[in-house]
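Peer 1: Provide a 3D model corresponding to the input given below.
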Amino acid sequence: MDIYSELRELALASRLKRLSETMMGEAEALYQDLGIDFRPRWFLLFYILGRRTRMGIVDLAGLLGMTHPAVKKIADEMLKAGIIMEEKDPADDRRRLLTLSPQGHQVLPRLLPVWEEIRGSVRDLLAEARVDLIRDLEQVEATFAQRSVIHRTRERLGLPVRDRLEIVDYRPAYKKHFKSLNEEWLTKDFVIEEHDAKILNNPNRTILNRGGFILFALLDGEVAGTCAMVRYKGDVFELCKMAVAPNARRKGIGRALAQAAVERACREGAREIFLQTSPLLKPALRLYRKMGFKKQARYPLPRPDYGRDSLTLRLELAC
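Peer 2: Modelled structure (predicted):
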């Protein structure tokens, strides 16, 4: 019994993933047979850098429609393998750009004819199957962008349809939400300390006027979350005061806020981001680790220590 044929539309995502993983596995075996040290998951980044010379991670993420952490993870693998390298941006020496390394330039001519043969083989496969899968897939993606599967399912179930999540900059009208959202989680598990109060009561002086920024997540037009980035020493930032409304949790809002904050910091020349979080806040800790933050022995920024137990995390950027 083929469970995928039985489930049909219900298993569409799983079936597409199975096909993708099978094709990726075959490609990896092909590279090995040809003696080329290359991984299929590197293909898109490598191809783009081979054509565009140099790009930052934020720009690559936008071009590929991927998250910053996902692109950074792949880029880190490629840097470790030595096929790409980092260079300073001539327009801003705080910013790092990715480019092919000398090793990458040696590999590229070997890969180009292989890719053309793979392209021809895919065309042969689709012609033999008598489908125009590329055209149909483009149409499915465009239709999905207008009304997704879950959007349609919510309509069928009679549930309210969620608007797309929107991340926006600080506005004076949102100041009260910055304070109330953070007070909610602070008073639930901890106490509001002096340093907390200074930030929450005067975000203009403590964050915005120092070159930092505050973001808000709007869900159905209502403020559902917030986070802040404080700037230190030009290219060092601190991620702080991340909060999501209790009734809006488990919807990916924290991840969307954190990713938007990291990408914004990249655009503003950040080289590293620090944060402090309590070991009691396990969902937040999992999120930060998935984004690439690493534990540090001490907090290096000039600021008062909190009375509550805290872990120090650091994210090194290659924007």
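
Peer 1: alpha carbons only for contacts and neighbour counts from here, please
Peer 2: Noted.

Peer 1: Would you map the helices across the stretch 201-319 of the chain?
Peer 2: 203-206, 253-267, 282-290 (DSSP state H, counting those that start in this stretch).

Peer 1: Can I get the ones you listed in JSON lines including distance to residue 214?
Peer 2: Output for these, formatted as JSON lines (distance: least, Cα to Cα, whole Å):
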{"stretch": "helix 203-206", "distance to residue 214": "8"}
{"stretch": "helix 253-267", "distance to residue 214": "8"}
{"stretch": "helix 282-290", "distance to residue 214": "18"}
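
Peer 1: Which one of those lies nearest to residue 4?
Peer 2: helix 282-290 (30.5 Å; Cα to Cα).

Peer 1: Let's compare: structure for the following, please.
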Amino acid sequence: MSFYESLGFLVFGSRLRRLSEAFLADVNKIYASHDLSFDAAWFPVFYILSRQETVSIRDISDELGISHSAVSQLVSSLQQKGFIKTATADDDARKKVVAFTTKGKKLQQQVQPVWDALQQAMGALVQEGKHSKTILTAISEIEQGLQNESVFNRVQTILHHK
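Peer 2: Modelled structure (predicted):
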């Protein structure tokens, strides 16, 4: 049993971070090996825009469950690279919407086969383990549990009852 396995939930976050970092490093290596100037961090915005012609920053924020500010920073970065453009929404002058530029749409079409292959590879990977088949369900359940009550509150409750 490894050090991390032996500590159970005390290092849960560290194990998830290590897993995420390894996964994202491999994904970025895949893009680079196919001469695609794409970063895994761009995926959520690119994916959403690949499914909708235009989308508001607020809608991206809501869909991803991250702050409006974080989405705005990512959108600004992608805009500076020439992949997306912003405009004022037709129905609300206060709302900013984003869309692909021609350059961005071309890049999205180039990375789509990688996304498809990644989906297949990950599907095969989770079939290899006895318990890994349910990892996405388990993660969803933990996310829901954390929405119901944070780890902070859970620990505080336990400490206050001792």
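
Peer 1: Can you calculate the TM-score here?
Peer 2: The TM-score (TM-score structural alignment, normalised by the length of structure 2) is 0.89; 159 aligned residues with a Cα RMSD of 1.7 Å.

Peer 1: Now do the same contact list for the most centrally placed residue in structure 2.
Peer 2: Residue closest to the mean C-alpha point of structure 2, counted by Cα atoms, centre = their mean, is residue 44 at 5.6 Å. Neighbour list for residue 44 of structure 2: residue 64 [criterion: Cα atoms under 8 Å, 6 or more residues apart in numbering].

Peer 1: Go through the helices of the stretch 201-319 of structure 1 and pick out the most buried.
Peer 2: Each of the helices of the stretch 201-319 of structure 1 was scored by mean neighbour count; the highest is helix 253-267, a mean of 21, by mean count of other Cα atoms under 10 Å.

Peer 1: what packs against that one?
Peer 2: helix 57-64, helix 68-81, strand 166-169, strand 213-219, strand 222-232, strand 236-244 (3 or more Cα pairs under 8 Å, 6 or more residues apart in numbering; DSSP states H and E).

Peer 1: Can you lay out those as CSV showing distance to residue 1 of structure 1 and mean neighbour count?
Peer 2: As requested, these are arranged in CSV below (distance: least, Cα to Cα, whole Å; neighbours: other Cα atoms under 10 Å):
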stretch, distance to residue 1 of structure 1, mean neighbour count
helix 57-64, 37, 18
helix 68-81, 36, 17
strand 166-169, 44, 16
strand 213-219, 43, 22
strand 222-232, 46, 23
strand 236-244, 45, 23
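
Peer 1: Can you list the residue ranges for helices in structure 2?
Peer 2: Applying DSSP state H to structure 2 gives helices spanning 3-6, 12-33, 43-51, 57-64, 68-80, 102-127, 135-148, 151-160.

Peer 1: quick revisit: which among the helices and strands packed on helix 253-267 of structure 1 is found nearest to residue 143 of structure 1?
Peer 2: helix 57-64 (18.7 Å).

Peer 1: Using the aligned residues only, give the average distance of that closest one to structure 2.
Peer 2: Compared with structure 2 after fitting, helix 57-64 of structure 1 has a mean deviation of 1.3 Å; criterion: mean Cα distance after the TM-score superposition for structure 1.

Peer 1: now for that helix, which elements pack on it?
Peer 2: Helix 57-64 of structure 1 packs on helix 68-81, helix 253-267, going by 3+ Cα pairs under 8 Å, 6+ apart.

Peer 1: what's the shortest one packed up against?
Peer 2: Spelled out, it's helix 68-81 of structure 1. Using 3+ Cα pairs under 8 Å, 6+ apart: helix 68-81 of structure 1 touches helix 57-64, helix 253-267.

Peer 1: got the helices and strands packed on helix 253-267 of structure 1 as JSON lines, with distance to residue 176 of structure 1 columns?
Peer 2: Shown next, in JSON lines, are these (distance: least, Cα to Cα, whole Å):
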{"stretch": "helix 57-64", "distance to residue 176 of structure 1": "31"}
{"stretch": "helix 68-81", "distance to residue 176 of structure 1": "30"}
{"stretch": "strand 166-169", "distance to residue 176 of structure 1": "14"}
{"stretch": "strand 213-219", "distance to residue 176 of structure 1": "12"}
{"stretch": "strand 222-232", "distance to residue 176 of structure 1": "10"}
{"stretch": "strand 236-244", "distance to residue 176 of structure 1": "13"}
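
Peer 1: just so I know, which of these lies nearest residue 295 of structure 1?
Peer 2: Per Cα to Cα, nearest to residue 295 of structure 1 of those: strand 236-244, 14.3 Å.

Peer 1: Show me what the closest one is in contact with.
Peer 2: 181-182, 185, 224-232, 253-254, 261, 265, 270-276.

Peer 1: for stretch 75-87 of structure 2, same thing?
Peer 2: 42, 45, 96-105.

Peer 1: on that earlier part again, can you list the helices and strands packed on helix 68-81 of structure 1 in JSON lines and add distance to residue 168 of structure 1?
Peer 2: Shown next, in JSON lines, are those (distance: least, Cα to Cα, whole Å):
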{"stretch": "helix 57-64", "distance to residue 168 of structure 1": "17"}
{"stretch": "helix 253-267", "distance to residue 168 of structure 1": "10"}
